[in-house]
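K.L.:
okay, predicted coordinates and the sequence, questions at the end:
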Amino acid sequence: MAQDGSATAPVEEILIWGSDAGQRSSMSHPASVLTQDDLASINIATTEDVVKYEPSLVIRRRFIGDSNGTIGIRGANMFQTSRSMVFADGVPLHYLLQSRWNGSPRWSMVSASEIAQVEVLYGPFSAEYSGYSMGGVVLIESAIPQQREFHFDSSYYSQEFDAYGFDDRVNGYKTFFSFGDKIGDTSLYFSYNRLENDSQPQTFYFGANNSSPTASNVTGGVIGNDQYGNSQLWFGDTGVVDTETQNYKVKIGHDIGAWSGLLNIAYEDRASGHQPNAYMRDSGGDLIWSGNVRQDGDGISIPAGRLGVGEQERDSLSLGLRVRGPLTDSIDLESNFNQFAIVRDESRDSLRNPADPGFTPAGQVTDFGDTGWQSAEVKLTFNDLGVDNLGLVTGLRYDAYELNIDVYDSNDYQSGDKDSLNSSSGGETDVSAAFAELSWLPTQQWALTLGGRYESFNSDSGYYTTSVGGAVQPVTVPGQSRSAFSPKFTAAYQATDNWTLSYAVAEAYRFPIVEELFSQYQAYNTINQANPSLKPEAGLHHNIGVEYGFDGGYIRVNAFQESIDDVIEAQSETLAGGVSVRTFIPIDQVDTLGAEFIVNASDLWLDNLDVRFNTTFTDNEIVRNRVDPSIEGNVYPRLPEWRANLLATYHISDDWNVGLNYQYADTSFGRNDNRDTEQNVYGAQDGYSRVGIKTDYRFANGFSVGAGVDNIGNDIDFVAHPWPGRTVYLNVSYDWQ
């Protein structure tokens, strides 16, 4: 009853520091397991690629190297990042400090080349995880060598993209190498990953209507609709986004008898920048960067700061320690400790484009101060409670988060001068938890779990600034304390050797994060309002599963239902000129009803043909909303009704694979009022149908080569921002043992 896919270790002579390869946590908890053998058809550049074809899961990675690779699982959309948890070797990668695009997991702290196995748990049905697992949990397990080894791989990427006034090809590359060894009882692993890539423009700009009689006549603007179907005159874009990420990783494992420890140190050095493009030219052929202009009778205003340049530097350090072993013959202990610190995170933006005749060095500098988190967990597993096949997992966990953001007006943005404070905000939260879960196998056919999680939440030290008489003054924001208990129950019945039925039910409470409570600032293009009195989201979740297992795989159907009260929604409005005003306002109730159909099989129809296929249907509805009853009955944003994924790999030989990948989603909405119905335009929530291919060949001397293409049809799809056009992958690797 515990198998899910192949039980063969995915990497020879490598230890996985989690569950055994191919193992599911529980048959009664909806889950999916990926080993390295399952990845043969995926063009993998970064860690997000490993899981993006899994059921009911979406990764909004807009380009290779995107720092905003948000995740959504089941009824949690891609901007509800605090409803999904991601761990690597027990170290949290989820970013429970900010939300929406800023709240994506820190995927780049783990290199795709070091991953041995991934398990996705759907829903908050385990007492071991907090209410931040409402959507699900991604558990990444890396490998640590058991003998001396060296690995090197390098990839090249090339994407073509054509939309609005941009038509060009952008390129990138990745280089990774690692060295590992085991000396006595100590395992050592060192790796370096460098990714450099240029992306397509991520934002396209149109101007606010302006009938000024002094407007200059121009050409080159692009006429097209926005997501609401209104005709607009587009004057520019953010230009190519140039990203460079370097990751340094050290893992040290040590065994003392039956006890083992794993120290995990990861350091990320990330830099990015963009140079906007202007489309419009005056009668002399010069580019227009700001001012009132008119094209073919349409007058618009181009704000002076809209086409300014920007760059960001971010350095992050993650420390993790996992210790596990037996206390007695029947009691095991596991402890996890982690500290994540933003060593530096600074964005520098100019007020005007350097090509603008009115350019000066003036700009803004946004700086993160003391920002990061700490977590500690101790967990005991009792394997003998005096009743046959009765076990208990119980433990304590503590998480503390701190966020501080300062925005400065600068007389020289390139130098990072912080001349005068424009705004500042931040605060702290912490969650203490105690959990226990009984598991019982009363017969060979039945598996039952009963658990609960008690959590105590606190927020404090909140503040923001306001302007009084031209001077910036701090304002103290009140904190809050809340607690909640979340019961859990699951059951599985193996009716025959092939058929298994399961049911799971759980309550979950998702407490607000620091940004939702305290973040209040005004930058050039964004105004954010805090809401320190937010209550936790309260969810009731059900899952009914039916599985038919056979040699080499299974067919699985899950039906799930989620009803969540006080949904914390980051609602925003774009004002004339493109300034976005955002605040966090709860929606009283959102319901989701869904179903998943999953087929994972080896040697399906043909020998050597492996297939992973899944399709998901969801029906989402805003049931109650007292603040704005007009949106009741609407579809909740960014949740397509239908989604599907396919991975098909044919093993021509033991050394040569060819594969096909496919992703599908139908259209959705980006707003609660469901007014954004226009498709294939910037800002839309397009459906998409993307086909990719991949092949790789392994030589006897340790070298491997591969090639692939994603989005063969070169569809230009917008999920608010544009997703990549046709992308070519070339890679080479070498392994020595």
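P.N.:
Great, that's in hand. The structure presented is a predicted model; accordingly, all values stated were derived computationally and were not measured.

K.L.:
please count neighbours and contacts with C-alpha atoms only from this point.
P.N.:
Fine.

K.L.:
Met85: what's its closest spatial neighbour, skipping adjacent residues?
P.N.:
Val137 (4.7 Å; CA to CA, 6 or more residues apart in numbering).

K.L.:
do Ser283 as well
P.N.:
Spatial nearest neighbour of Ser283, chain neighbours left out: Val218 (6.5 Å); criterion: CA to CA, 6+ apart.

K.L.:
same question, Gly123
P.N.:
Gly136 (4.6 Å).

K.L.:
do Ser467 as well
P.N.:
Gln473 (6.0 Å).

K.L.:
all helices of the stretch 401-550 of the chain, in order?
P.N.:
514-518 (DSSP state H, counting those that start in this stretch).

K.L.:
so who does Asn422 touch?
P.N.:
406-409, 472, 522 (CA atoms under 8 Å, 6 or more residues apart in numbering).

K.L.:
do the same with Asn458
P.N.:
Going by CA under 8 Å, 6+ apart, Asn458 touches 429-431, 479-482.

K.L.:
repeat that with 10 Å
P.N.:
Listed by CA atoms under 10 Å, 6 or more residues apart in numbering, the contact partners of Asn458 are 400, 428-432, 479-483, 511-512.

K.L.:
excluding covalently adjacent residues, which one is nearest to it?
P.N.:
Using CA to CA, 6+ apart, the nearest residue to Asn458 is Ser481, at 4.5 Å.

K.L.:
so how far is the one helix or strand Val378 maps to off the chain centroid?
P.N.:
Element membership for Val378 (DSSP states H and E) is strand 372-382. Here the centre of strand 372-382 is set off from its chain's centre by 23 Å, with CA atoms, centre = their mean, to the nearest Å.

K.L.:
returning to what we had before: so who does the residue nearest to Asn458 touch?
P.N.:
429-431, 456-460.

K.L.:
Asn292 too?
P.N.:
Contacts of Asn292 (CA under 10 Å, 6+ apart): 207-217, 299-303.

K.L.:
now Thr203
P.N.:
Going by CA under 10 Å, 6+ apart, Thr203 touches 236-239, 276, 682-683, 720-722.

K.L.:
include distance to Ser84 and neighbour count when you put these into TSV, please.
P.N.:
Listed next are these as TSV, based on distance: CA to CA, whole Å; neighbours: other CA atoms under 10 Å:
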residue	distance to Ser84	neighbour count
Gly236	35	28
Asp237	32	23
Thr238	30	22
Gly239	31	22
Pro276	33	22
Tyr682	27	24
Gly683	24	20
Ala720	21	20
His721	22	19
Pro722	24	25
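
K.L.:
let's see which of those end up in strands.
P.N.:
Residues of the contacts of Thr203 located in strands (DSSP state E): 236-237, 721-722.

K.L.:
other SSEs contacting the strand or helix carrying Gly391?
P.N.:
Assigned by DSSP H and E, Gly391 belongs to strand 390-410. Applying 3 or more CA pairs under 10 Å, 6 or more residues apart in numbering; DSSP states H and E, one finds that strand 390-410 contacts strand 331-350, strand 363-368, strand 372-382, strand 420-440, strand 446-468, helix 514-518, strand 521-522.

K.L.:
put this beside the first:
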Amino acid sequence: MPRLNPLFIAIACTYPFCGYADTADAVELTSVAVQGTHTPLSRQDMAPSSDISAEQLQALTITTVEDALKSQPNVIVRKRYVGDPNATLGIRGSNMFQSTRSLVFADGMPLHYHLQTRWSGAPRWSVVAPNELEKLEVIYGPYSAEYAGNAMGGVINLTTKTPQKREISVNGALFQQDYDINGRDESLKGGRFFASYADKIGNWSLFGFYNHLENKGQPQSLFASSDSSDENPTVVSGGLRQKDAFGDDVIIYGDSGVVDTSTDLYKLKAVYQNDGFEWRNTIAYEQRENDTTDTRSFLKDANGDTQYGGHYIQNGTPFYATDSRSRFGDSRQDRNSLWLGTGITAPVSDHWYAKVDISQFSILTDERIRTSRKPSDPAFDGSENIQEFKGSGWQTLDTKLATDQLFNRADMSLSAGYHYDLYKLQINTGRYNPTNNEPQSSQPDSGGDTETQALFSQYQWRFADDWDVNVGVRYEQWRAMNGFRKEGQHPDRKEHAWSPKFAVGWQFAPGWSTRYSLAKATRFPIVEELYNNVDITLTQNIANAELKPEQGIHQNLNLSKQFDRAELSINLFYDRVQDTIFNQRIVNRRSTFLNVEQVNTKGAELTYDIHGLFHPSIDMIFNTSYTDARIARNSYTPESEGKQFPRIPEWQNNLIVTWHALPQVDLNSHVRRVSNSYNTLDNSDTESNVFGAIDAYTFVDLKANWQVTHQAKLALGIDNLLDEEAYVHHPYPGRTVILEGGYRF
């Protein structure tokens, strides 16, 4: 298979570009995504799904695009602060650190980041601006042959807007969080600015915009003591006596500091539409910076001098503060990315359509620099360390051919296609020279490539008025190659897998329907799991080039009822996954990716949406989900067998109530309730509301929308109204006030 030529994609994107102006104009805008064209290329009825419209999005405070998912059933996004680059995604029985078990697309182009996993594996949400989002769809599980085994959790399809007239739009937002925890009492502020130009010239829809976000996030890590037996400890004060996630007494002696984050997104789009033919082009350039320069040690000796590590005693309690002054060093990350995509949808003949999508995501720069000590430390010698991503990114190609009248029969439809992707990751480490802002010396540390080619086919037969059956199959050929670490090369690997799919649906009464879906899925390891070795001061992760692919059998039973003004949906699901890939601790501070032999997940989801609850001006969206994910077999850590799989809450609940108080004013409330979960395989971390815990929480969000004039709008939101303190290992944001405004010309 020849490599995709970046120049070809760049040329395809040099035409005029398109966009939209404002969410309030949803009625004037049409969708770029093929799902909106109602052709046979649309997803067939294989999988349960949940949709959220442009009107429903207005009820949520959306500072970054992943906020649009916070009301969806059995979906959780670990967003720790506004602008968090590591907002990882969990769906159903796939937790927020199993990001390779979810797929995220924007207008058919992939945003999922299948180079790394855990905290570093978040989708690249920030290449989509909130103001361009029209609607989204969540597809649960790997029931459609169109998607790879990475859809074990599910698929997120983001649809952006296409303008139908000339318009200039300006939007902005200000947000503020008051943070008063562990001795810090600060007002953390941020803002977002969006400006766009949209036009419609003949068959071309043209769009260009600039989106800027900057914010200060609360400290994400606390430094905790361990036991000490030193006979001559230094007497100190200032440490905070607390519990850790395991219920042990510790002294918190420092924090990682406020996070300064900023993102600049430049995006150009062009869509050509004519008589069923559509050509989509996108180019996006993103600049991100994350800086932390105010790490703090709480410890003071008798002379009032700050202490950064060693053996201490405070109020008669001896303890050890890890003697690693680099944890108090300043850190910064500079990341520049380029995203290119082009796609064509076209009628081939009567009732036959074809679709082709090509994309390339290039990490132009990704440098993570950290000083060896805190610059104010008298012992600081000016040295800095750097971690660089070199030549990393991915390329994808998707083709699809479909008809809604197979053999000229209106009761049969067929779709088939081909997929190709190539993921490349190389990490260099070394020293950094702050004098000339260039690496002083760096060398390849670890990296490698993965490549997948796949064929799929899906057939639907509506064999009776109230019955249909769907069958599909996906064949995938996977290669891992060019894997290396400092110690040497890894041998290349090549494997393949067949993944059959089946679904049957029955509309057994007016407005009532049910569907049973069954699928096999294979999720192959990604580059980080196979090749990425990390050795930093407090953590050492050893990659595992011998990992087995995950193999899952997934079942779902759906029951739905359509009422005049409401919709009810119930899903019961059961997943059995063998050889689940999970990072496990092997000794002291070392960990590695290992296969957990079997994890079983069962659960249920209920959603109920109604327009006109008690009164025509009141709408309600309610969903609740229960997920029981249990480790059935794990020979490496047998004490984990029978325990709840980490970072998967048993209960998730959402209630959104919207009151259309006036024709121009909507008042919205959103209550999110999530139960606690665990961070360890053996569920030994049982303490709540401390750093390191995975807490239960109830967040109450409010938002008021005011369409001042046809051109102007204002919105005021409060997230976490009750200022609840909760942790997802790291602290979630406290009460945050958001003021938004926009004007279109």
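P.N.:
Thanks, I have it. All of these numbers come straight from a predicted model, not from anything done at the bench.

K.L.:
how about Ser704 of structure 1, what's its partner in structure 2?
P.N.:
Superposed on structure 2 with TM-score structural alignment, Ser704 of structure 1 falls opposite Lys713.

K.L.:
just the buried residues out of the contacts of Asn458 of structure 1, in ChimeraX syntax.
P.N.:
Applied in ChimeraX, the following selects the buried portion of the contacts of Asn458 of structure 1 according to 16 or more other CA atoms under 10 Å:
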select :400,428,429,430,431,432,479,511,512
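
K.L.:
which one of the contacts of Asn458 of structure 1 is nearest Arg582 of structure 1?
P.N.:
Ranked by distance to Arg582 of structure 1 (CA to CA), the contacts of Asn458 of structure 1 are led by Pro512 at 16.0 Å.

K.L.:
what's the counterpart of that closest one in structure 2?
P.N.:
In structure 2, Pro512 of structure 1 lines up with Pro525, judged by TM-score structural alignment.

K.L.:
how close does the residue nearest to Arg280 of structure 2 when sequence neighbours are not counted get to Lys561 of structure 2?
P.N.:
In space, and not counting its chain neighbours, Arg280 of structure 2 is closest to Val271: 4.5 Å by CA to CA, 6+ apart. Counting by CA to CA, to the nearest Å, the separation of Val271 of structure 2 from Lys561 of structure 2 is 37 Å.

K.L.:
neighbour count for these two, which is higher?
P.N.:
Shown here are Val271 of structure 2 and Lys561; by other CA atoms under 10 Å, Val271 has more neighbours (26 against 17).

K.L.:
what's the match for that one in structure 1?
P.N.:
Alignment note (TM-score structural alignment): Val271 of structure 2 maps to Gly253 of structure 1.

K.L.:
from His651 of structure 1, how far off is that match?
P.N.:
From Gly253 of structure 1 across to His651 of structure 1, the span is 35 Å (CA to CA).

K.L.:
got it, and Ser142 of structure 1?
P.N.:
Taking CA to CA, one finds Ser142 of structure 1 at 25 Å from His651 of structure 1.

K.L.:
okay, those two: which has more neighbours?
P.N.:
Legend: neighbour count by other CA under 10 Å for Ser142 of structure 1 and His651, higher for Ser142 (22 against 18).

K.L.:
test my guess that Arg698 of structure 1 contacts Trp656.
P.N.:
Yes. Assessed by CA atoms under 10 Å, Arg698 of structure 1 is found in contact with Trp656 at 6.5 Å.

K.L.:
overlap in contacts, the two.
P.N.:
704-706.

K.L.:
out of those residues, who's nearest Gly320 of structure 1?
P.N.:
Ser704 (32.4 Å).

K.L.:
mind checking which of the shared contacts of Arg698 and Trp656 of structure 1 are in strands?
P.N.:
704-706.

K.L.:
the aligned residue in structure 2 for the residue nearest to Asn458 of structure 1 and Ala148 of structure 2: what is the separation?
P.N.:
Aligned by TM-score structural alignment, Ser481 of structure 1 pairs with Lys494 of structure 2. Distance of Lys494 of structure 2 to Ala148 of structure 2, given as CA to CA: 17 Å.

K.L.:
tell me the contacts of the residue nearest to Lys267 of structure 2 when sequence neighbours are not counted?
P.N.:
The shortest distance from Lys267 of structure 2 to any non-neighbouring residue, by CA to CA, 6+ apart, is to Ala284 (4.3 Å). Contact analysis of Ala284 of structure 2 by CA under 10 Å, 6+ apart lists 127-128, 208-210, 265-269, 337-341, 361.

K.L.:
show the buried residues in the residues you listed.
P.N.:
127-128, 208-210, 265-269, 337-341, 361.

K.L.:
which one of the residues you listed is nearest Arg370 of structure 2?
P.N.:
Of all the buried ones among the contacts of Ala284 of structure 2, Ser337 has the smallest distance to Arg370 of structure 2: 21.1 Å, by CA to CA.

K.L.:
in the helix or strand in which that closest one is found, which residues are buried?
P.N.:
Assigned by DSSP H and E, Ser337 of structure 2 falls within strand 331-349. Within strand 331-349 of structure 2, the residues scored as buried using 16+ other CA under 10 Å are 331-347.

K.L.:
again with stretch 268-280 of structure 1
P.N.:
268-280.

K.L.:
tabulate the residues you listed (a markdown table), appending secondary structure and distance to Glu596 of structure 1.
P.N.:
Formatted as a markdown table, the buried residues of stretch 268-280 of structure 1 follow (DSSP: H, G, I helix; E, B strand; the rest coil; distance: CA to CA, whole Å):
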| residue | secondary structure | distance to Glu596 of structure 1 |
| --- | --- | --- |
| Glu268 | strand | 36 |
| Asp269 | strand | 39 |
| Arg270 | strand | 37 |
| Ala271 | strand | 39 |
| Ser272 | strand | 38 |
| Gly273 | strand | 40 |
| His274 | strand | 40 |
| Gln275 | coil | 43 |
| Pro276 | coil | 42 |
| Asn277 | strand | 43 |
| Ala278 | strand | 45 |
| Tyr279 | coil | 45 |
| Met280 | coil | 48 |
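
K.L.:
quick revisit: hmm, the residue nearest to Ser467 of structure 1 is touching Ser425, no?
P.N.:
No. With contact defined as CA under 10 Å, Gln473 of structure 1 and Ser425 do not form a contacting pair (11.2 Å).

K.L.:
intersection of neighbour lists for those two?
P.N.:
With CA under 10 Å, 6+ apart as the test, Gln473 of structure 1 and Ser425 both reach 464-466.

K.L.:
tell me which element the equivalent of Asn193 of structure 1 over in structure 2 falls in.
P.N.:
Mapped onto structure 2 by TM-score structural alignment, Asn193 of structure 1 lines up with Asn211. Using DSSP H and E, the element containing Asn211 of structure 2 is strand 204-217.
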